[in-house]
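*Asks:* Take this sequence and fold it.
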Amino acid sequence: MPSAKFTVEGMTCASCVGRVERALKAAPGVRDAQANLMAGTASVDYDAPADPQALADTLRRSGYPPVETEIQLDVTGMTCASCVGRVERALKAAPGVVSAEANLATNSARARVLSGLTDADTLAARVTQAGYEAHPHHEATTQTHDHHSGDSAELARRVAISGALTLPVVILAMGGHMVPAFHHWIAGSIGIQASWLIQFVLTALVLFGPGRIFLTHGLPALARGAPEMNSLVALGSLAAFAYSTVATFAPALLPADARDVYFEAAATIVTLILVGRLLEARAKGQAGEAIRRLVGLRPATARVERDGTVVETAVEDLVPGDIVHLAPGERVAVDGVVTEGQGWIDESMLTGEPDPVRKAEGAAVTGGTVNGAAALSYRVTATGADTVLARIIRLVEDAQGAKLPVQALVDRITFWFVPAVMALALLSFGLWLALGPDPRLTHALVAGISVLIIACPCAMGLATPVSILVGTGRGAEKGVLFRRGDALQRLSEVGIVAFDKTGTLTAGHPELTDIETAPGFEADQVLRLAAAAEARSEHPLARTIVAAAAERALSPATATGVEAKPGLGLAATVEGQAILIGNRRAMTQSGIETGDLAERAAALASEGKTPILIALDGRIAALLAVADPIKPGAPEAIAALHAAGLKTAMISGDTRATAEAVARRLGIDAVRAEVLPDGKVAALGELAQGKRVAFVGDGINDAPALAAADVGIAMGTGTDVAIESAEVVLMGGDPEAVPAAVALSRATMRNIRENLFWAFGYNVVLIPVAAGALYPLGGPLLSPMLAAGAMALSSVFVVTNALRLRRA
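*Replies:* Have a look, this model is predicted:
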């Protein structure tokens, strides 16, 4: 009797246990069910019609959903879109698998599974049984991301051997067509039969040597009733070889006008497709260069304090709390906090921004960044998979392994593609044999083999994933991380980009922007006295004034008799002078004339700034203005979005006057002000008006809107909650990364459309040509060698076109 054990969410008491058991026992086919509160599990014995998926649905309906986890596998042997489909079907057929995706470009597969029902080794075995070697995926290392270079080396060796063996075959077979005297020389020296025997031996070495990878993968797949790309190559090359072998050793079995050999076709097919595989492997290696560069940022060793001395140790041996010594120009090993020294660190690998960042005691440093000219020490705070660099690598890998919605059409077509090609090849062979001109058998053989060889499901399988691979890698280089691959497609479709204001378009902390004095007063002196009074206040604007005085290195003064005036300001005595700091109402109530500074204060308020009036000994002395400054690059970001044809909006909890002032300065199209955190989702709905909306934010209060938007874009300088709620993360705080992300997504989708157009167009046009559709119109009957060359170049074109995204 089959059984299943689920890990269940939400069980908190004995009543929950009872509900889970009753729900499961009521399901058709269930013999027994037991829930365990301490372990958080539910065990079920069942018969048909029950199955794990139906039982999982029962748990969900009961309010205690089963826990789902994701398993990733490394898969070798996938060569085309048909292989991808078969790997996915093998995974989906496994008990407990909710969904599965395979990726031809990254040679990987991932499955969403019900926790407790299966594991990575079991799924890997399933895929291996389907004909594709699979292993559980381990954390990124330089070695695991170097498989393309290994593939390239092995393929280069095969190409060299195959080419050396094929060249004499082509010369013997085709030399006489180009130079008639050569044919006569062969006939008069070694003889035509000896020439055929030499071609037979060399071609056999090609097929069963370098070309055996097509046979060992393609023929078993054919035997399982699951033909794929290798099956087409194996059938085409073996058909040409077998026909030629019969013509060589048993010519009486063939009509007199059909006694010819095609050894050069069989050998050349294998060689050209191996060349195509080599070019494709090298191009795919370049496509994954971004991940390898990220992995390569991890230093192998670090100098750490041990028992009072500094020793060099492997980075893997570091633990949180260790003190690491960082030499000038050295790469930071892991994440930490500076404990000694100050200097500048290049964080461009993290943010994409070239300017180094100053670090002093207490500042955070990130593994993989590069130290400047100063020696620093830092305390380790995170190692291994917990570091920022490791999380970035995981994000990029997850995005690169994802499927876009546009891939669904490709999957439906490729499921039937290879069987359809084999049927067309048989149909072509039959039609030529029945209706073609003499020699009919020869023409039928050429047409059938050409159809098998020219069809290219590889290009269709690579069209989408290789573009995602390069596009997301390019984004990572520029500090734009796509947490999910499908965000690439949806970001390219947005019509409106909405921004949070504070911390996204503005710096997120107020600064002193203006200081104007009345006649007879000096700005620095007034600011020094004001800072002395405000030092005793906890108001946010008070801290801004104190910080401004400190930045100007003004000598501190001492205030006495500090008195807060709620709603008005602050009064104190500083160095024997009575000082009043507040708004216009505070001055009016104290009988102080504000003069021209009152009008100037109103003008500053209309710009979204907060005016602060200062009086000394009953006379107006100065006007200060405090504002949250607009981030450098914000105006350019809005202009770039407008140039891209997008509308912009701002959603802020600030007062309408402040929000509209910022929007005017930036040229933003629509403003929603005085919006509470839980109202941002509704504001997004109002702005959408049937269009897709992207929301850009950085704070905890932005998390609901980031999750609700069609695409959530989080500033990497923001909170972890915001980043986890978003689908796109901008590692720096530069707003200009937003239009860059949009441009990259559009370029990637354009690249995918180009690849799909080529992949489908190539097959739609050239398969009929290979079948001989042009022959009745006076056109050529395509040579199998030309068909092999075209097929090899088709997938190379797709990958090479995707590589253009590295310059996006």
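
*Asks:* contacts, neighbours, all on C-alpha from now
*Replies:* Fine.

*Asks:* all strands for the stretch 301-450 of the chain, in order.
*Replies:* Remark: strands assigned in the stretch 301-450 of the chain by DSSP state E, counting those that start in this stretch are 301-306, 309-314, 323-326, 335-340, 343-346, 357-359, 364-365, 370-371, 376-382.

*Asks:* Quick one: work out the angle between the first one and strand 376-382.
*Replies:* With axes from the mean of the first three to the mean of the last three C-alpha atoms, to 10 degrees as the criterion, the two stretches strand 301-306 and strand 376-382 enclose an angle of 90 degrees.

*Asks:* Identify each buried residue in strand 301-306, please.
*Replies:* Ala302, Arg303, Val304, Glu305 (16 or more other C-alpha atoms under 10 Å).

*Asks:* Same list, the strands of the stretch 301-450 of the chain, but as a markdown table with distance to Ser43 please.
*Replies:* Formatted as a markdown table, the strands of the stretch 301-450 of the chain follow (distance: least, C-alpha to C-alpha, whole Å):
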| stretch | distance to Ser43 |
| --- | --- |
| strand 301-306 | 47 |
| strand 309-314 | 44 |
| strand 323-326 | 48 |
| strand 335-340 | 42 |
| strand 343-346 | 54 |
| strand 357-359 | 54 |
| strand 364-365 | 47 |
| strand 370-371 | 52 |
| strand 376-382 | 38 |
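
*Asks:* this one as well, want them side by side:
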Amino acid sequence: MEHTYKIEGMSCNGCRSKVEEALNSIKGASAKVSLEPPVATINMAKHIALEELQKVLSSAGDYHIKVLDKNDQKNHHQYITGEKLFTKNKAVGKDRNGAFYCPMHCEGDKTYDASGNCPVCGMDLVQAPSLKKEASYTCPMHPQIIRNEPGACPICGMDLAPMEPDLDEEDKTYVNLLKKLKIASAFTIPIFLIAMSEMIPNNPIYKLMDLKYWNWVQLALSIPVVFYATWMFFERAWRSIISWKLNMFTLIGIGAGVAWLFSLVALLFSDVFPDQFKTHSGTVYVYFEAATVILTLVLLGQALEARAHGQTNSAIKELLKLAPNNATKIVGEKELLVSIDDIQKGDLLRVKPGEKVPVDGSIKVGEITIDESMISGEPIPVDKRPGDKVSSGTINGNKTFTMLAEKVGSETLLSQIIEMVNSASRSKATIQKLADKISRYFVPIVVLIAIITYIVWAIYGPEPAYVYAFVNAIAVLIIACPCALGLATPMSVMVGVGKGAKLGVLIKNAESLEKMNTIDVMVIDKTGTVTEGKPSVEKIVSTNPDFTENDVLQRIISLNSSSEHPLAQATLRYGKENNVEIKPISKFEAITGKGVIGMLEGKKLALGNNKLMEQVKAKVSSELNEQVKTEQKQGKTVSYFAVENTAVGFVVISDMIKESSKDAIRKLQKEGLKVMMFTGDNEDTARAVSEALNLDGYKAQMLPENKLDEIKRLQGEGKKVAMAGDGINDAPALSQADIGIAMGTGTDVAIESAAITLVKGDLNGIAKARQLSHKVMRNIKENLFFALGYNVLGIPIAAGVLYPLFGILLSPMIAALAMSFSSVSVILNSLRLRSAKL
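*Replies:* A predicted model of the protein is given here:
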């Protein structure tokens, strides 16, 4: 039995995971939990009382489980059937001027309003690129002039200057770290030189001062490094210990802190140490150079990571640059230059040659060419005429046109693309669960290994045994930093999602990107997916002497005037071209998957497929039926038209197969996918299209529920199914499929229900998404191999396993250098995806 409950108290993906894990721990229960809407669907072998479910949830945190009320049930029904569900958007960067998140996604998609450190792992929070641009340029002579882009002052002509430094939070973090790195380096290098001078025969610096005084100099030089430049590492380490959320800074803080404190005590109380810890001159070995070099190298790694994070977000930043700042608004006889934020729906705008289209809308006057490559990935400019749609961020050709603003602000296609990329970049892939699980136990195990290393060296090591034990234990703590392991997955996902966006493939979350790699069956819709989605009326046929073709046409146009279906719109365009008068229709009703019915002048009209004819019990003559079949065998769509209970004619509508469809399907089949077509069209038309495209199979006359059931059947056979569609009737199937793929040219409902959206509406995008999935998953595995392999090899070497055979020991300083660059290597490997060919 299956029950659905409402869950209260979840605020992020981390909460969702906790709740799901807790519910799945109940014997005989299998639970799936979603954050939006906050519900848990539980399959039970036998009924489990609500009190028992609540008891388990209470042990996981402050979560509450409740039975769905009527409103919850309605919302949940909308969610699972693919209807558009309006909920509060928690996505990063939505309706806020900047948001901050942990690059390791320790708390799922949780974000913060200010910069700082992640409370779980201690990493610097990263800023999501903001969707809103703020005015930030002013005239030095006329401060009342404020613009949101550089230029000349309209009063005096001087260049406008930034009101504040043009840095986003990532740049500010990098600049701050770079400043501290310079300070740390300035003090660390002298300490290092003093310590290393011992290797010089007849050390010349000892002629200036004795060793014990040079140790005091090292102490003095180390104070700015420890207590200013790198003090944040010790704060993070302490916070991780008291909260018991152990992380990379736990190891760094313990390792470097112990080395520095040991050296301080050795300097102040040298008499308490045994001879093993003393040099030939009687001073105790100090490790100021080890502590400061380790901390400085970690600081270097943090600065390089901050720099690299800016590159991983480059795709979103490039998209943000597409959004224009100003637009020319037509008010009466005047043209006004206004901010993009001041444009309202219904405004009339003028777009001049070479300018970017400011918002989404339709052309009112002008025949132009638009460069849509920055959004669709298609390099060939597109011709546009009055009535055609244009999108924000696309570039006008060499002619001026006027347009009507229809979607503004966050409603524009460009804003939705940026938001989807932003959200997906910070989502968590399933494969990351492995890294999270390892990281959870990693730090305590490393500390234990460090303790064992100290004990073994203290008992069995050569003289001075305690010194060897101390140094090697610190090396183990430093080299085992799990930072690279945590970055392995999110870095690849962030770059991969950005790469897809540049190619017009929008990925809703990391899980979708991962699942695309496992798909067995690709199910596609026909109209608008395989075909152009721009149907046109080929001809109107009357088979009844009481009705001329013009009579049939007028009734079809009148009936379709109340319908929004693409086929209906095609007939309306045909009617307009032929100056057909539209008459009022009463009792209009659209029957999903079948057609439309209504009353005109007291007579019942019906327009649709043979299923509709059966429903309204209309008689279809054999002659009419034969003519219809002849058209359908040529791959055309035919709708019967009936008056009262008799079919009196039909309309033939053709929709050209996209030129790219055949090539895209061949690519998918070459990768081992079985490609099938599910369509609501008739058997003959479906067969003709299937044969033309060499599909692996098809199913015709499919209602929305039929598509949904068929996908469930395929999944029941163990198949991983992807579904591509563009209409409202595809939404339930898109939601049910393992991967739903929506055509960007389709309806909002289809896009809302899908995991991947193809901006261009081209099946080649599916092939690109598949290849991108391959490359991202391979990149993630490479990163995990680098991180895990590095630790597996590094820890034993740091512990000294090579010393008995080869006399090799790993200095803590070398361990720190290797640890810092392991993280950078993972990021650099992820950045390779930016140049991947798809």
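
*Asks:* In the first structure, what sits opposite Gln771 of the second structure in the alignment?
*Replies:* The equivalent of Gln771 of the second structure in the first structure is Ala743 (alignment by TM-score structural alignment).

*Asks:* same question, Pro379 of the second structure
*Replies:* Counting by TM-score structural alignment, Pro379 of the second structure lines up with Pro354 in the first structure.

*Asks:* That match against Ile345, yeah?
*Replies:* No: using C-alpha atoms under 8 Å, Pro354 of the first structure makes no contact with Ile345, being 10.5 Å away.

*Asks:* Looking at the two, which is more packed in?
*Replies:* Counted by other C-alpha atoms under 10 Å, Pro354 of the first structure and Ile345 do not tie: Ile345 has more neighbours, with 24 against 10.

*Asks:* what does the more buried one align to in the second structure?
*Replies:* Using TM-score structural alignment as the criterion, Ile345 of the first structure maps onto Ile370 of the second structure.

*Asks:* distance of its match from Leu320 of the second structure?
*Replies:* Going from Ile370 of the second structure to Leu320 of the second structure by C-alpha to C-alpha, to the nearest Å gives 19 Å.

*Asks:* that older thread, now the match of Gln771 of the second structure. Nearest residue, chain neighbours left out?
*Replies:* Nearest residue to Ala743 of the first structure, sequence neighbours excluded (C-alpha to C-alpha, 6 or more residues apart in numbering): Ser492, at 7.7 Å.

*Asks:* quick one, strands of the stretch 701-838 of the second structure?
*Replies:* Counting by DSSP E, counting those that start in this stretch, the strands of the stretch 701-838 of the second structure are 721-725, 739-743, 756-758.

*Asks:* should've said the stretch 501-650 of the first structure
*Replies:* In the stretch 501-650 of the first structure, the strands defined using DSSP E, counting those that start in this stretch lie at 511-517, 559-565, 569-574, 577-582, 610-616, 619-627, 647-651.

*Asks:* can you pull the buried residues of the fourth one?
*Replies:* Buried residues in strand 577-582 of the first structure, counting neighbours by 16+ other C-alpha under 10 Å, are found at Ala578, Ile579, Leu580, Ile581, Gly582.

*Asks:* Just say helix, strand or coil for Lys88 of the second structure.
*Replies:* Three-state call for Lys88 of the second structure (DSSP: H, G, I helix; E, B strand; the rest coil): coil.

*Asks:* How many neighbouring residues does it have?
*Replies:* Lys88 of the second structure has 8 neighbours, counted by other C-alpha under 10 Å.

*Asks:* can you give me the strands in the stretch 151-300 of the second structure?
*Replies:* Ranges of strands in the stretch 151-300 of the second structure, per DSSP E, counting those that start in this stretch, are 161-162.

*Asks:* sorry, back to before: ok, of the buried residues of strand 577-582 of the first structure, which one's closest to Tyr64 of the first structure?
*Replies:* Of all those, Tyr64 of the first structure sits closest to Gly582, with 57.7 Å by C-alpha to C-alpha.

*Asks:* Which residue comes closest to the most centrally placed residue in the first structure once chain neighbours are left out?
*Replies:* The centroid of the first structure falls nearest to Ala399 when counting by C-alpha atoms, centre = their mean (3.0 Å). Spatial nearest neighbour of Ala399 of the first structure, chain neighbours left out: Gly485 (4.1 Å); criterion: C-alpha to C-alpha, 6+ apart.

*Asks:* Over in the second structure, tell me which residue corresponds to that neighbour.
*Replies:* Alignment note (TM-score structural alignment): Gly485 of the first structure maps to Ala510 of the second structure.

*Asks:* now do Glu316 of the first structure
*Replies:* Per TM-score structural alignment, Glu316 of the first structure is aligned with Asp341.

*Asks:* And that match, how far from Leu322 of the second structure?
*Replies:* From Asp341 of the second structure across to Leu322 of the second structure, the span is 15 Å (C-alpha to C-alpha).

*Asks:* Asp684 of the second structure matches what in the first structure?
*Replies:* Using TM-score structural alignment, the equivalent of Asp684 of the second structure in the first structure is Ala657.

*Asks:* Please confirm that its match is located within a helix.
*Replies:* Yes: assessed by three-state DSSP, Ala657 of the first structure belongs to a helix.

*Asks:* what about the corresponding residue of the second structure for Ala507 of the first structure, how many neighbours?
*Replies:* Using TM-score structural alignment, the equivalent of Ala507 of the first structure in the second structure is Glu532. If you count neighbours by other C-alpha under 10 Å, Glu532 of the second structure ends up with 18.
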